[in-house]
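Q: Here you go, sequence then predicted model.
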Amino acid sequence: MSSLASSSNSAVDPPAATDAPPETDPSPAVDPPARGGGRRHRLDDWRPEDPTFWRTTGAPIARRNLWVSIFAEHVGFSVWSLWSVTVLFLGPAYGIDPAGKFLLTAVPAALGAVLRLPYTLAVARFGGRNWTIVSALLLLVPAVPMTVLLEPGVSYTTLMVLACLTGVGGGNFASSMANINLFFPDRLKGRALGLNAGGGNLGVPAVQLVGLAVLATAGAAYPRLVPAVYLPLIVLAALAAARWLDNIPDAHNEPGALREAARDRHTWVMSLLYVGTFGSFIGFGFAFGQVLQLQFAERFPTPVDAAWLTFLGPLIGSLIRPVGGQLADRLGGARVTFWNFVAMAVGASLVLYAARELSFPLYLAGFLSLFVFSGIGNGSTYKMIPAIFRARAAAEAELTGDPVAAQRRARRLSGALIGIAGAVGASGGVLVNVAFRQSFLSSGNAEAAYLAFIGWYALCFLVTWTVYLRPGPGRLTGV
């Protein structure tokens, strides 16, 4: 997710399959690439597109960097999601109403969205290994004070600051994707990035399972134990990055790519769609436990009663993500995205109906369907971005007679668009939690929020149809 020149191909084959590791050749590796000036962890000679180099040298190095990156990103996503489970511990002793709790889950999403672009650019500026070490250690900034300060009597302002600080984990996804993209040849980028993205997304249900374990064993009086579990994991992630990751020094940020992409209408169309998919995933992941407790208070009188279901939605959404990419490969990204938003609108309508009828089975089915389709939409919208620029490059090449320049510009802009859309899309997590907050404040229930979600998904499928599917002159084909 970057405008990195060396990573602009990230959009050529975005995250699709996460069910198998990237291809490697069983041939024994030869000497690793030269490391300039005797400095360790610096790959001065890196040629993943060279078949011989990849077979003999590149694959094992890339695979080692991938697995460490997955672990570091997973820990980052877990820290980002800490407050999705922490709020379940904040009982009457903390004196916080539901609206205040939804605000506590909104601010991490806000900071995470803001940090995605600078974190992406930091990979080329400081080196992927160096920045992974720094970004892992930055997770201690929220985790340590949470471990110390989370107890009855702590001020709401302090809780807001602590919640906001966990947003640093949201930036880790962007820098991790930009870094791993540098290591793999084009034909393997999709699988490698899919593994990286899937491993990171699984941090959301993982931290909620940790919270459930704490609630079930120590009880709701010890919320500080949840961040405490992650302190050694954060240190381990930093140490693993220092020991096993490498820098690729010839990576650089494309000057002007972000500015040029920001002037392109497709950047903002795709950002809107990504708000509907990834924004829904992260927003519902943060809010699901609270909504269950509030919507069905008699069924879930204690936090542990809700916590055992909280992780299901994010888990399903994470695991289903590759299906969206695979469907987009076969059917077309725009077509899959269109019908996916139709399904999300239907799912939100089912949730609204079930909430009004107090039908918990229907409510759970509807909410889980929202996680499923937000996961599918993450994959299909990612697939649309390179397809958009491939179609435009083909048209540009016909006009200019220079297909090489057209393809270079397409890769440059698609990489920048992914960076912008990723940052904007993460802000959807803020909107979801603010919508729930305002709905409970105004009416004491979440019906207004569900209506807002239905309206947003309707807007998304109408935009998808109008811009990418409606027959007519000038429409991009093959998106």
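A: Okay, I see it.
Q: rest of the way, CA atoms for contacts and neighbours
A: Fine.
Q: now the helices for the stretch 301-450 of the chain?
A: Taking DSSP state H, counting those that start in this stretch to define them, one finds helices in the stretch 301-450 of the chain at 303-310, 312-331, 333-357, 360-400, 403-426, 428-443, 447-464.
Q: Tell me who's in contact with the closest residue to residue 284 other than its chain neighbours.
A: Nearest residue to residue 284, sequence neighbours excluded (CA to CA, 6 or more residues apart in numbering): residue 432, at 6.9 Å. By CA atoms under 8 Å, 6 or more residues apart in numbering, the residues touching residue 432 are 279, 280, 283, 284, 449.
Q: Out of the residues you listed, which is nearest to residue 343?
A: residue 280 (13.3 Å; CA to CA).
Q: My guess is the closest one contacts residue 433. True?
A: No - counting by CA atoms under 8 Å, residue 280 sits too far from residue 433 to count as a contact (9.8 Å).
Q: rewinding a little: neighbour-wise, which of the contacts of residue 432 leads?
A: residue 280 (30 neighbours; other CA atoms under 10 Å).
Q: Could you check which helix or strand contains it?
A: Using DSSP states H and E, residue 280 falls within helix 265-295.
Q: before we move on, what about residue 164?
A: Assigned by DSSP H and E, residue 164 falls in helix 156-165.
Q: Mind giving me the packing neighbours of the following helix or strand past that helix?
A: Following helix 156-165 in sequence order, the next helix or strand is helix 168-181 (DSSP H and E). Helix 168-181 is packed against helix 59-80, helix 98-126, helix 128-138, helix 186-201, with contacts defined by 3 or more CA pairs under 8 Å, 6 or more residues apart in numbering; DSSP states H and E.
Q: I'd like those laid out as JSON lines, including distance to residue 152 and mean neighbour count.
A: As requested, those are arranged in JSON lines below (distance: least, CA to CA, whole Å; neighbours: other CA atoms under 10 Å):
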{"stretch": "helix 59-80", "distance to residue 152": "21", "mean neighbour count": "25"}
{"stretch": "helix 98-126", "distance to residue 152": "15", "mean neighbour count": "24"}
{"stretch": "helix 128-138", "distance to residue 152": "26", "mean neighbour count": "23"}
{"stretch": "helix 186-201", "distance to residue 152": "31", "mean neighbour count": "24"}
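Q: try it against this one:
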Amino acid sequence: MTAPTTTTDPRKGGRWIEQWDPEDETFWRERGERIARRNLVFSVLSEHIGFSIWTLWSVMVLFMGPEYGVDPAGKFFLIGTATLVGAIARVPYTFAVARFGGRNWTVLSALTLLLPTGAAYAVMEPGTSYTTFLAVAALTGVGGGNFASSMTNINSFFPLRAKGWALGLNAGGGNIGVPVVQLIGLLVIGTAGATHPRIVLGAYLPLIVIAAVCAALFMDNLGPVRNDTGAAGEALRDRHTWIMSLLYIGTFGSFIGYSFAFGLVLQTQFGRTPLQAASLTFIGPLLGSLVRPVGGRLADRYGGARITLWNFAAMAVATGVVVLASLVESLSVFLVGFVALFLLTGVGNGSTYKMIPGIFKARALDRGMTGEAADAYGRRLSGASMGLIGAVGALGGLAINLVFRQSFQTAGTGTSAFVVFLFFYLGCFGLTWAVYLRKGDAGGSVAARTEPGLSYAGV
């Protein structure tokens, strides 16, 4: 067992741990776990603020009354723009960790959040052009990129046996940034009124600085993590990267899409005021965020594929409840179904991200690798694929908002949008079963029949 060596080489821009082997149980018990947990805590803080800024316009649109001259379709397009840019940003953010170091990039990406927040503070008033609002909403997409770099970084710190919990906690703590910014918006609307959006923005400026300072003081860079264009190319060519991207559209795409759209749906379809909408909007994202580590823990215990399969079945049922509530115009039933959907997206987010490192570890075993070679291959490919999967999954949030926009434009309600989502979840259920759990003649999952030691059904 080799202890981690920490350097402060100014040419490399901060603290670097040059040797890191979390799969070595002695190293992990004596030093590794403590270091990994410390980095996890401050990664969560930075990612949390990033999510708040990314979803800022789900709150800002609640402040945009008739005097702003923006109709519901225009508001959906604003939040869709933020979603799109955040999804695209995830790809370069994934590889930035290896290029600059996890600590260094966390500091820089946190400070970058000052730009969209300050810009929104400057323009958030009636009379500002829609084009300006659109440009500022696009800037908030950098907050969405924080997720990819954070998850890639934390994936490198933890052993495979603990990745479900660690990645679930990291992502869940970040996801809570969505309901927190919505709660702050509710507090401002309920106390100062719907004409003071700058109070929300002003509250976040010092929080961004605090997150950056904490990352600089308490996080580490991992020397063994290096940019590997070969890994990126291999991940792009592997069909499991794209299969998991599609499944992640169903889980995280739903979470972020619904988080952006929930308040607008309540206002547009059920006639809620900004205060009434804000008082309900945060509940679903909060519960979905809190339950994400539970999804990871369940996946650690029972296998991510099994949890993901039945989670999609439950999501289809919950969506059916929402469709029924929409047809009969029952707000109470609608809220029950929608909150259930948020809970299930959280469970599915945890279980799908647990699957990724397990799948690539199984690929290594399939190629005849064993021991540290298999572990290293799994870390290498899963790290490269996570940003790509996260980016495609986040595009699901854009798709949800565009489907909502079209549904409200053509029918005045979101019912047809929810019908589309229901069939998509059923498709994800079928895909998960067919690729990762279908039984073959040899008694194992078809995808894993030839793999020694780790079946895809167990990832």
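A: It's in. In this text, all values refer to a predicted model and were calculated from it rather than measured experimentally.
Q: returning to what we had before: what stretch of the second structure does the helix holding residue 280 of the first structure fall on?
A: Counting by TM-score structural alignment, helix 265-295 of the first structure falls onto residues 239-269 of the second structure.
Q: Would you indicate which residues of the matching stretch are buried?
A: 240-242, 244-269 (16 or more other CA atoms under 10 Å).
Q: now the end-to-end length of it.
A: By CA to CA, to the nearest Å, the extent of stretch 239-269 of the second structure from end to end equals 40 Å.
Q: can you tell me which residue in the first structure aligns to residue 87 of the second structure?
A: Residue 87 of the second structure maps onto residue 113 in the first structure, by TM-score structural alignment.
Q: and that match, what is it in contact with?
A: 167, 170, 171, 422, 423, 424, 425, 426, 427.
Q: How about residues contacting stretch 314-325 of the first structure?
A: Contacts of stretch 314-325 of the first structure (CA under 8 Å, 6+ apart): 14-18, 194, 198, 201-202, 204-205, 281, 285, 333, 336, 368, 371-380, 382-383.
Q: please redo it, this time with the cut-off set to 7 Å
A: Stretch 314-325 of the first structure has contacts (CA atoms under 7 Å, 6 or more residues apart in numbering) with 15-18, 198, 201-202, 204-205, 285, 371-372, 374-380, 383.
Q: Let me know the closest of the contacts of residue 113 of the first structure to residue 190 of the first structure.
A: Using CA to CA, the contacts of residue 113 of the first structure come closest to residue 190 of the first structure at residue 422, 16.5 Å.
Q: what's near enough to touch the equivalent of that closest one over in the second structure?
A: Aligned counterpart of residue 422 of the first structure in the second structure: residue 390 (TM-score structural alignment). Residues in contact with residue 390 of the second structure, defined by CA under 7 Å, 6+ apart, are 90, 148.
Q: 8 Å - rerun?
A: Contacts of residue 390 of the second structure (CA under 8 Å, 6+ apart): 87, 90, 148, 245, 248.
Q: which of those residues lies closest to residue 132 of the second structure?
A: Proximity of the contacts of residue 390 of the second structure to residue 132 of the second structure (CA to CA) peaks at residue 87, which lies at 20.7 Å.
Q: So the closest one versus residue 147 of the second structure, what's the distance?
A: 10 Å.
Q: sorry, back to before: which one of the contacts of residue 432 of the first structure is nearest to residue 107 of the first structure?
A: So of these, ranked by how close each gets to residue 107 of the first structure (CA to CA), first place is residue 283, at 11.0 Å.
Q: is it true that that closest one touches residue 435?
A: No - with contact defined as CA under 8 Å, residue 283 of the first structure does not count as touching residue 435 (10.1 Å).
Q: Tell me the counterpart of the residue nearest to residue 284 of the first structure in the second structure.
A: In the second structure, residue 432 of the first structure lands on residue 400 (TM-score structural alignment).
Q: now residue 72 of the first structure
A: Counting by TM-score structural alignment, the partner of residue 72 of the first structure is residue 46.
Q: With residue 159 of the first structure instead?
A: Per TM-score structural alignment, residue 159 of the first structure is aligned with residue 133.
Q: next one: residue 242 of the first structure
A: Per TM-score structural alignment, residue 242 of the first structure is aligned with residue 216.
Q: quick one: that match and residue 294 of the second structure, what's the gap?
A: For residue 216 of the second structure relative to residue 294 of the second structure (CA to CA), the value is 30 Å.
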